[in-house]
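Chemist: All I have is the shape, not the residue letters:
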């Protein structure tokens, strides 16, 4: 082919590429990295689903990796996401401090970092989550009214050192301790029902005079209630956090499970991706974006749709 012919063809191709309509996928096509602490909790499974749906709807690609509760794996996962060229990085940290090496690596690569559901003790663009201290306080106020001064409450904790755990603990304890009730701190059950079942078996044996159980999520609270029912202890009140539909149905249908706090993970995933898109575009966002919460108890339970894994306000 003559050189002038090749030049003419190249010019035509260039013109065609320049004037061709850009597809929605290529117009957006944002590559987003998401490092999750764990997928052992149904909340985090739904958080991932909500984020994936939101990214796909806007023509973006979400690479989500599961650290399975292992901080070393999470640091390696984040390095993998950096190597794969993500334009924004979302971290749900296993530990708020131990993720520092990965955070530093992302900053060196000039990749903006944001956190979801759990905060990091470090410099990030924004934290998307909910007021977990308020959640604990909402549930604590219900139990404080239902119990009497000196009554014993068993508290089953989430993860050691976690910011969500600490906030849900502090908000709850301020309410019940102000009412004169006694809190017995149980072990860290990592937000997993099976772990809470094992913990509750020992806790009930050691505290037969317990009047209520509070767990840092509904999955653990339901595990504790299973043990209570197996031991014919329907007199012990139960409360959790997150608005798991199974728990909300218990509130609607019975008197043992008395309260939870709404924490719709699908919505949280949607808000997270919307925020990531703004961050990647260079827009300024608030340091904390609150996805909102509300008390779900006998008085408000009718306002929630429980057809999905987590209750959603109608």
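Modeler: Received it, and whenever you're ready, just let me know what you need. Computed from a predicted model, the values in this text were never measured in an experiment.
Chemist: rest of the way, CA atoms for contacts and neighbours
Modeler: Fine.
Chemist: So which residues of the protein form helices?
Modeler: 3-19, 24-27, 42-57, 71-83, 100-108, 132-146, 163-178, 193-206, 218-230, 245-253, 265-280 (DSSP state H).
Chemist: To residue 299, which of those lies closest?
Modeler: Closest to residue 299 of these, according to CA to CA: helix 245-253, at 9.2 Å.
Chemist: on that earlier part again, wait, which of the helices of the chain is closest to residue 295?
Modeler: Judged by CA to CA, the one of those that comes nearest to residue 295 is helix 132-146, at 6.0 Å.
Chemist: Run the angle between that closest one and helix 163-178 for me.
Modeler: For helix 132-146 against helix 163-178, the angle by axes from the mean of the first three to the mean of the last three CA atoms, to 10 degrees is 30 degrees.
Chemist: second one coming, line it up with the first:
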């Protein structure tokens, strides 16, 4: 089993100061593994729930977890600097939710030199053997396509507004969505825009889209934050919206009918399972394989049951 170290408090404080919002789960044993985590953002309900899941798992599995987050998912270089700085500290493993899934070799090489195991959570690190903990994004995109086609009675014109395609998760959601739409001859995809990673679409952008594509009947947004902005900006128009992320405001939008289908990606579950996976792996009980978590498509028909059950039962 990999030798475990006690994280020095001064080192943790130094690391946390990099972002101003780092956090360390309480130690419960004299010796325990220390895991560094760098997420994409700290500015949404989804990422806060990821961190909550990690903290709860750290307490259960006697790990010390240091979490750093840039302010937004557009701060790629800040995230990479956080990763490099955290790799210089006394950690045994690192979980990363990459803002860029394709340009990771620099910090992966540094981690190898330091003997630190790296794991991808929420978003895969492409072109690598790094284990991934998260949902099957392509499958979920396919299922959302099916729901949107059903809402449109299998005919109409639609668009896609996605996060940055440098993030493999957004790219895969769109790929799955487009794959399903190949089965729908009565539906045409009029436009695909990307670059809205966890960002609301401005009224100006929406107005521009609707001027250029006035006959849109539906939109697939690859994140709930974007979908919520769209639902506000298109209020009064008959445009069906589908999206991803089981955050409270998006769940309420499904109840209200502002979002017709939502892929329930539980941030809490992803955070919790990431820490559990890493601890087990470091203890020699891991498989080295990706851990694909369950996701569920929510509509007005099943949303109340989901919310009553709290969506994901905390271990």
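Modeler: Arrived safely, thanks for sending. Here the structure is a predicted model, which is why all the values come from computation and not from measurement.
Chemist: quick one on the thing from earlier: quick one: which of the helices of structure 1 is nearest residue 301 of structure 1?
Modeler: Among these, helix 245-253 comes nearest to residue 301 of structure 1, with 6.2 Å by CA to CA.
Chemist: just to revisit the earlier point, show me the one of the helices of structure 1 that comes nearest residue 306 of structure 1.
Modeler: Short answer: helix 245-253, nearest of the helices of structure 1 by CA to CA, at 4.9 Å.
Chemist: re the thing from before, turn the helices of structure 1 into a markdown table, including distance to residue 292 of structure 1.
Modeler: Converted to a markdown table, the helices of structure 1 look like this (distance: least, CA to CA, whole Å):
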| stretch | distance to residue 292 of structure 1 |
| --- | --- |
| helix 3-19 | 45 |
| helix 24-27 | 31 |
| helix 42-57 | 15 |
| helix 71-83 | 27 |
| helix 100-108 | 27 |
| helix 132-146 | 10 |
| helix 163-178 | 15 |
| helix 193-206 | 25 |
| helix 218-230 | 18 |
| helix 245-253 | 18 |
| helix 265-280 | 9 |
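Chemist: Any chance of those in a markdown table with distance to residue 92 of structure 1 and mean neighbour count as columns?
Modeler: Formatted as a markdown table, the helices of structure 1 follow (distance: least, CA to CA, whole Å; neighbours: other CA atoms under 10 Å):
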| stretch | distance to residue 92 of structure 1 | mean neighbour count |
| --- | --- | --- |
| helix 3-19 | 40 | 11 |
| helix 24-27 | 26 | 12 |
| helix 42-57 | 9 | 20 |
| helix 71-83 | 9 | 19 |
| helix 100-108 | 12 | 17 |
| helix 132-146 | 15 | 23 |
| helix 163-178 | 11 | 21 |
| helix 193-206 | 20 | 18 |
| helix 218-230 | 19 | 22 |
| helix 245-253 | 23 | 20 |
| helix 265-280 | 11 | 22 |
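Chemist: Point out the one among these that comes closest to residue 94 of structure 1.
Modeler: Once these are compared by CA to CA, helix 71-83 is nearest, at 5.7 Å.
Chemist: Can you state the residues of structure 2 onto which that closest one aligns?
Modeler: Using TM-score structural alignment, helix 71-83 of structure 1 corresponds to residues 76-88 of structure 2.
Chemist: And stretch 161-172 of structure 1, by the same measure?
Modeler: Stretch 161-172 of structure 1 corresponds to residues 166-177 in structure 2, going by TM-score structural alignment.
Chemist: ok so, going back, quick one, which of the helices of structure 1 is nearest to residue 119 of structure 1?
Modeler: helix 163-178 (6.4 Å).
Chemist: Quick one: list the elements packing against that closest one.
Modeler: Using 3 or more CA pairs under 8 Å, 6 or more residues apart in numbering; DSSP states H and E as the contact test, the elements touching helix 163-178 of structure 1 are helix 132-146, strand 182-188.
Chemist: Map residue 111 of structure 1 onto structure 2.
Modeler: Match for residue 111 of structure 1 (TM-score structural alignment): residue 116.
Chemist: ok, so what distance separates that match from residue 27 of structure 2?
Modeler: 20 Å (CA to CA, to the nearest Å).
Chemist: what about residue 294 of structure 1, how many neighbours?
Modeler: Residues near residue 294 of structure 1, counting by other CA atoms under 10 Å, number 17.
Chemist: Please give me every residue in contact with it.
Modeler: 135, 138, 261-262 (CA atoms under 8 Å, 6 or more residues apart in numbering).
Chemist: And it? What does it align with in structure 2?
Modeler: Under TM-score structural alignment, residue 294 of structure 1 pairs with residue 296 in structure 2.
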